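Colleague: heads up, no residue letters with this:
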C-alpha cells in the first residue's frame, strides 16, 4: 500500500512523453502518472488552456482520487510552477500533499523571473520572435527538431507564455523541495534558485546540479543515467517505507492524466 506515485508535469512546449525518459528504469514499486496539458501531445485537437488556473483546477481534479498513497511531484520549467501551485491548492483544501517536490529548471514561482518582463513586452509577433530565439538557445531550433516539430512547439510555447501570469503567493507547504538544475543554464543565479527553499515549511531544501543546459536530461548517456538515479533516490527519500531491492523494470507502470484519467495502459 505504500507504493509511491510519481506525477510528472511537463515543460511549456512539451507533452506527457517529454519527461518519460527521466522516469524509465525506476524501481518496480514506483507508479508513474504523466500529465498532458490541453492542446499538447495526445490532446493536440483541444484548444490550449486559457489560464494557468484552468490547468491547476484540471490537474487537482485528476489527482484527488489518487491521494490514497504517498505522492511525489516532478515538474520541469513551467511544469515546476504548475506542480507547486497544484500542491498549494491541495494544501489549502486540506487534502494530502506530496511527500516530496522536485522542481527542475525554473526559478521559484513566488519570485519574478528576471527575463519575464523583457520576454513578454511588445506585440504578439515580438513575443513569438523572442520565444523562437529562446528555443534556439535551448538547442530546440528547426535544424534540431525539424521544421514542423519546431513550429508546433513554438506555438505551444507562445501560448504557455501568455498564461504564466504573475508570481504566486509565497505560501509555503510542509514538504521537502529538491531543485534540479543544469550547470549550463542561461540563468545562473544560484541565490535566486535557492529561494525555492523558502517555500518548504519543513525547511528541507536540496539543490542538485547536472551536466548540461536547460534540457539537461536530453544529454543522454551518463548524464541521463545520473538523472534517473537521482529521481529514484528522491522518490523514496521521504517515503514511509524503505526502497525495494535493486530490481528495476525497463518500463515503469505509467498512465496519462487529464481531467479524466485516460490511457491506463501508458501507451
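Modeller: Received the coordinates, thanks. As the structure is a computational prediction, the values presented were derived from the model and not from experiment.

Colleague: contacts and neighbour counts: CA atoms only from here.
Modeller: Noted.

Colleague: For the stretch 1-150 of the chain, which segments are assigned as helices?
Modeller: 20-23, 52-63, 78-92, 116-120, 124-137, 142-145, 147-163 (DSSP state H, counting those that start in this stretch).

Colleague: neighbouring contacts of the fourth one?
Modeller: Contact partners of helix 116-120, identified using C-alpha atoms under 8 Å, 6 or more residues apart in numbering, comprise 127, 130-131, 161.

Colleague: give me the number of residues near the closest residue to residue 253 other than its chain neighbours?
Modeller: Distances taken as C-alpha to C-alpha, 6 or more residues apart in numbering place residue 31 nearest to residue 253, at 5.4 Å, with adjacent residues excluded. Using other C-alpha atoms under 10 Å, residue 31 has 17 neighbouring residues.

Colleague: hang on, residue 31 packs against residue 2?
Modeller: No: taking contacts as C-alpha atoms under 8 Å, residue 31 lies outside contact range of residue 2: 10.7 Å.

Colleague: got another, please set it beside the one above:
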C-alpha cells in the first residue's frame, strides 16, 4: 500500500495516525467549528480508518488567518490540498456547513478525475434548498447568541471573552459563506450520499434533507435521528457505528 499523504501542516489533522488503514474518512466541520470537533470520530475509527479532519482558516492554530467567506473559494482551496489523495478509497463526512463544503470539494475532485466513495451529509438541507438566513449580518452579540442557541460551540470558548472576540471574524465569515451559498438543482456528484438529520433540527427539516437525492447521480439514503441541529452530541455512538459499518461493508446505511 502507498503511504498516506502527509498532513500539510495547515488544512489537515490526523489526531490518531493510521498509516496502514486501507480506507480514509475526511471530515468537514460546521460553521464556527474546528477540526477537533471530530477527535472522537478519529479515536473510534483509527484502528481501521485513516481519519483526516479539515481545519478551516481563522480558528485554533489558524486563528490569525482571515476566514473564507465563500463556499466556492473554500472548496477550491481544500480540493487543491486533497488533489491526488488516491492511494485508498476516501469517504467524506460533513456536518451543517461542512456537508455543503464536502459536496463541493467532492464535485471538484470528480471533475479532475478523482472519486469519493460516499458523502455523509449531516444536519444540512440539500444544496438547492434555500432559506433567507441573515446571521452573518448581525452584530457580534447576535452571532454569539446564535452560537449559544445552536449549542455546537465549545462552552469554554463561549466563556472566554477575549478568545471569542478573536475568532468572531472567522465565524462571521463562515456564516457569510453558508448563508450566501446557492446551488442549482442540477448540480450533482457521482458519489452516493447518505443524508443524516435530527427530527427537531430548526435549520433543516426532514424534507429538506431528503432533497439531497437531487444532487447525486447515484443512490441517496436518508436517516433521521432524534434530536436537534447537533443531534451528534447525543447520538455519536450510533453515528460512529454507522460509519464503521460503511467501512467494514457489514451493513448499508438504512433509510428512515
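Modeller: On my side now, so go ahead. What you are looking at is a predicted structure, and each value in this text was computed from that prediction instead of being measured.

Colleague: Now do the contacts for the counterpart of residue 97 of the second structure in the first structure.
Modeller: By TM-score structural alignment, residue 97 of the second structure lines up with residue 78 in the first structure. By C-alpha under 8 Å, 6+ apart, residue 78 of the first structure lies in contact with 10-12, 106, 164.

Colleague: Ok, residue 150 of the second structure next?
Modeller: 229-230.

Colleague: what residue of the first structure matches up with it?
Modeller: In the first structure, residue 150 of the second structure lands on residue 138 (TM-score structural alignment).

Colleague: quick revisit: now restrict the contacts of residue 78 of the first structure to buried residues only.
Modeller: Among the contacts of residue 78 of the first structure, those classed as buried by 16 or more other C-alpha atoms under 10 Å are 10-12, 106, 164.

Colleague: Can you tell me which of the residues you listed is nearest residue 114 of the first structure?
Modeller: residue 106 (11.4 Å; C-alpha to C-alpha).

Colleague: Could you measure from residue 129 of the first structure over to residue 158 of the first structure?
Modeller: Distance of residue 129 of the first structure to residue 158 of the first structure, computed by C-alpha to C-alpha, to the nearest Å: 10 Å.

Colleague: next one: residue 196 of the first structure
Modeller: From residue 196 of the first structure over to residue 158 of the first structure the distance is 25 Å, taken as C-alpha to C-alpha.

Colleague: Show me what residue 214 of the first structure aligns to in the second structure.
Modeller: Residue mapping for residue 214 of the first structure onto the second structure gives residue 229, with TM-score structural alignment as the criterion.

Colleague: Please give me every residue in contact with residue 144 of the second structure.
Modeller: The contact partners of residue 144 of the second structure, by C-alpha under 8 Å, 6+ apart, come to residue 158.

Colleague: what's stretch 158-168 of the second structure in contact with?
Modeller: For stretch 158-168 of the second structure, the surrounding residues in contact (C-alpha under 8 Å, 6+ apart) are 58-59, 63, 140, 144, 148, 157.

Colleague: And those, which two are furthest apart?
Modeller: Within the contacts of stretch 158-168 of the second structure, 63 and 148 form the most distant pair, 20.2 Å apart (C-alpha to C-alpha).

Colleague: between those two, which one's more packed in?
Modeller: For the pair residue 63 of the second structure and residue 148, the greater number of neighbours falls to residue 63 (17 against 14), based on other C-alpha under 10 Å.

Colleague: Tell me how far the more buried one lies from residue 35 of the second structure.
Modeller: Between residue 63 of the second structure and residue 35 of the second structure the computed distance is 13 Å (C-alpha to C-alpha).

Colleague: Check residue 229 of the second structure too.
Modeller: Using C-alpha to C-alpha, residue 229 of the second structure is found at 18 Å from residue 35 of the second structure.

Colleague: Same check on residue 248 of the second structure?
Modeller: Distance, residue 248 of the second structure to residue 35 of the second structure, using C-alpha to C-alpha: 24 Å.

Colleague: Who has more neighbours out of residue 129 and residue 158 of the first structure?
Modeller: residue 158 (21 against 14).

Colleague: unless I'm mixing things up, the more buried one is touching residue 128, no?
Modeller: Yes: judged on C-alpha under 8 Å, residue 158 of the first structure makes contact with residue 128 at a distance of 6.2 Å.

Colleague: which residues sit in contact with the most centrally placed residue in the first structure?
Modeller: The centroid of the first structure falls nearest to residue 75 when counting by C-alpha atoms, centre = their mean (1.6 Å). The contact partners of residue 75 of the first structure, by C-alpha under 8 Å, 6+ apart, come to 8-11, 81-83, 102-104.
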